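Peer 1: sequence and predicted structure, then a few things I'm wondering about:
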Amino acid sequence: MSPASLSRFQKRRRIALAILVAVLFIALLFVESAGSGRFHEYVEALGISLIFIAILGRTWCTLYIGGRKAAEIVDTGPYSVTRNPLYVFSAIGAAGVGAMVGSITVAVGFAVLTWAAFHYVTLVEEDYLKKNFGQPYLDYLARVPRFFPNFGLFREADMLTVKPRNLYRTFADGLLFLLAYPFFEVIEYLQNSGLLPVVLRLY
């Protein structure tokens, strides 16, 4: 796969993910938390915490990988414990978004769907990187897990070269996760007012 082919694949992937997210959000218009009172509030608070972890985590990853993903093997910082930390933090953010419904089931479902979507993406990216970097990347594959982090492998870089534009863009993208809070608060209000029918209740 050439760099141009990888770029086209990434664009198609982003479009497919946007469509999936839109479908899920439309479906959630008719889903309500089966829990109430403190349970509901605790799940929402957990969701906010996960979203902030995702925002900070994705920004941390960009300090190391920004603009270099297909140009060199980055194996320090978050990339020393998992080969795809950006996707890991995105899954955490997706779980946080799902938790804004007040449902653990939706939170876990969002995380699993995100992991499944990124699993295929990582296979394509790995094939590209194997062909472009050869044995050094194969050694990295053997050493570092694909998704679930092994913190015992952590090692820090001596020095980082940061591209501020990439850092700002990743941070701004991460803030989109926070839009889930007002979105689901409005949905909850409409459901409680009887303006939106509730088809499914989940804990």
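Peer 2: Good, I have the coordinates. Numbers count the residues shown, from 1 in each chain.
Peer 1: C-alpha only now, for contacts and for neighbours.
Peer 2: Will do.
Peer 1: how about the helices of this structure, start to end?
Peer 2: With DSSP state H as the criterion, the chain has helices at 3-28, 38-65, 85-99, 104-133, 135-143, 164-175, 180-192.
Peer 1: packing partners for the longest one?
Peer 2: It refers to helix 104-133. Identification of packing neighbours for helix 104-133 by 3 or more C-alpha pairs under 8 Å, 6 or more residues apart in numbering; DSSP states H and E yields helix 3-28, helix 85-99, helix 135-143, strand 200-202.
Peer 1: okay, the angle between that helix and helix 38-65?
Peer 2: 10 degrees (axes from the mean of the first three to the mean of the last three C-alpha atoms, to 10 degrees).
Peer 1: equivalent analysis for the first one, please.
Peer 2: Relative orientation of helix 3-28 and helix 38-65, computed by the same axes, to 10 degrees: 170 degrees.
Peer 1: and helix 3-28, what's buried?
Peer 2: The neighbour-count check on helix 3-28 (16 or more other C-alpha atoms under 10 Å) flags 9, 13, 25, 28 as buried.
Peer 1: for it, name the packing helices and strands.
Peer 2: helix 104-133.
Peer 1: pretty sure residue 31 sits against residue 192.
Peer 2: No - taking contacts as C-alpha atoms under 8 Å, residue 31 lies outside contact range of residue 192: 11.8 Å.
Peer 1: number of residues surrounding residue 121?
Peer 2: Number of residues near residue 121 (other C-alpha atoms under 10 Å) recorded here: 15.
Peer 1: quick one, which of residue 31 and residue 192 is more surrounded?
Peer 2: Neighbour totals were compared for residue 31 and residue 192, and residue 31 leads with 22 against 13 (other C-alpha under 10 Å).
Peer 1: so how far is residue 106 from the nearest residue to the more buried one once chain neighbours are set aside?
Peer 2: Excluding its sequence neighbours, the residue lying closest to residue 31 (C-alpha to C-alpha, 6 or more residues apart in numbering) is residue 200, at 4.9 Å. Counting by C-alpha to C-alpha, to the nearest Å, the gap from residue 200 to residue 106 is 11 Å.
Peer 1: in addition, the following structure is provided for comparison:
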Amino acid sequence: MKRAFALTAALLGAAPLTASDRPAFQTAVLAGGCFWGMEAVFEHVKGVREVVSGYAGGSARDARYDRVSSERTGHAEAIRISYDPGQINYDRLLQIYFSAAHDPTQLNRQGPDEGPSYRSAIFPQDPAQTRAAKAWIDRLTKAKAFPRPIVTRIESGSFYPAEAEHQDFMRRNPRHPYILAHDVPKLARLKKLFPAFYRK
């Protein structure tokens, strides 16, 4: 799997940033397993202003950890990323998502966590993001960048912030056993594959 992540990073290459009249900050919503690790990765990416852990793909009524954990609400644990397009663009965020933040070949699970709330899914915020997400999946699939098929879904749905205890979890609990076992390696991969975008 290490080879797959390295190949993916090399394959995607550098997407040039161009000037535009877009808003000062843009939003991306991504799901890839437990939101603790996803949040931790993107909080260390230059150009990212804020990362919020939460739930996407289900109703507001059920957007609570106890209900989402039942695996019957349709939500995915997800993160909402606010980023500066003058420093990093959506393509680069997807590059990091596919090659450092999670394994897009695991169906309804990620590492030790199992169930549809841990699925790999992208929630585009506009048609351009939808096109970009489809293009990345098609490109990686054709290049056989991973030893197994990519199962990442492109979905729609609102995002709901998670409870306060789930926000900035790695920063507040750096020695938590789950963090040490499953999320610290993701940061190491981010730093190795994207040194120019790694923020301490």
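Peer 2: Now that the structure is in, tell me what you want to look at. Please read these numbers as outputs of a predicted model, since none were measured by experiment.
Peer 1: got a TM-score for the two of them?
Peer 2: With the length set by TM-score structural alignment, normalised by the length of the second structure, the two chains reach a TM-score of 0.33; 116 aligned residues with a C-alpha RMSD of 5.7 Å.
Peer 1: before we move on, the earlier item: looks like the residue nearest to residue 31 of the first structure contacts residue 105 (just checking).
Peer 2: No - Residue 200 of the first structure is beyond contact range of residue 105, at 11.8 Å (criterion: C-alpha under 8 Å).
Peer 1: comparing those two, which residue is more hemmed in?
Peer 2: Using other C-alpha under 10 Å as the criterion, residue 200 of the first structure and residue 105 rank with residue 105 on top: 16 against 13.
Peer 1: pretty sure that one is touching residue 202, no?
Peer 2: Yes - assessed by C-alpha under 8 Å, residue 105 of the first structure is found in contact with residue 202 at 6.4 Å.
Peer 1: which neighbours do these two have in common?
Peer 2: Common contacts of residue 105 of the first structure and residue 202, defined by C-alpha atoms under 8 Å, 6 or more residues apart in numbering, are absent altogether.
Peer 1: ok, of the buried residues of helix 3-28 of the first structure, which one's closest to residue 172 of the first structure?
Peer 2: residue 13 (19.7 Å; C-alpha to C-alpha).
Peer 1: just give the nearest non-adjacent residue to the closest one, would you?
Peer 2: residue 121 (7.8 Å).
Peer 1: I'd like the distance between that neighbour and residue 128 of the first structure.
Peer 2: Taking C-alpha to C-alpha, one finds residue 121 of the first structure at 11 Å from residue 128 of the first structure.
Peer 1: same thing with residue 106 of the first structure?
Peer 2: In terms of C-alpha to C-alpha, residue 106 of the first structure sits 33 Å off from residue 128 of the first structure.
Peer 1: looking at those two, which is more packed in?
Peer 2: Between residue 106 of the first structure and residue 128, residue 106 has the larger neighbour count (other C-alpha under 10 Å), namely 24 against 18.
Peer 1: count the residues that sit near residue 6 of the second structure.
Peer 2: By the criterion of other C-alpha under 10 Å, residue 6 of the second structure has 16 neighbours.
Peer 1: in the helix or strand where it lies, which residues are buried?
Peer 2: Secondary structure assignment for residue 6 of the second structure, by DSSP states H and E: helix 2-12. Across helix 2-12 of the second structure, burial judged by 16+ other C-alpha under 10 Å covers 4-9, 12.
Peer 1: and stretch 52-61 of the first structure, by the same measure?
Peer 2: 52-61.
Peer 1: out of those residues, flag the one nearest to residue 90 of the first structure.
Peer 2: Looking across the buried residues of stretch 52-61 of the first structure and measuring by C-alpha to C-alpha, the closest to residue 90 of the first structure is residue 54, at 6.1 Å.
Peer 1: re the thing from before, can you put the buried residues of stretch 52-61 of the first structure in TSV and add distance to residue 184 of the first structure?
Peer 2: Below are the buried residues of stretch 52-61 of the first structure laid out as TSV (distance: C-alpha to C-alpha, whole Å):
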residue	distance to residue 184 of the first structure
52	17
53	20
54	19
55	19
56	22
57	23
58	23
59	25
60	28
61	28
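Peer 1: among the residues you listed, which one lies nearest to residue 185 of the first structure?
Peer 2: residue 52 (17.9 Å).
Peer 1: would you mind measuring from that closest one to residue 60 of the first structure?
Peer 2: The value you get for residue 52 of the first structure to residue 60 of the first structure, if C-alpha to C-alpha is used, is 12 Å.
Peer 1: for residue 53 of the first structure, list the residues it contacts.
Peer 2: With contact set as C-alpha under 8 Å, 6+ apart, residue 53 of the first structure has these partners: 89, 92-93.
Peer 1: and the longest helix anywhere in the second structure, what does it pack onto?
Peer 2: Longest helix in the second structure, counting residues (DSSP H): helix 127-142. Contact here means 3+ C-alpha pairs under 8 Å, 6+ apart; on that basis helix 127-142 of the second structure packs against helix 90-96, strand 153-154.
Peer 1: out of those, nearest to residue 184 of the second structure?
Peer 2: helix 90-96 (15.3 Å).
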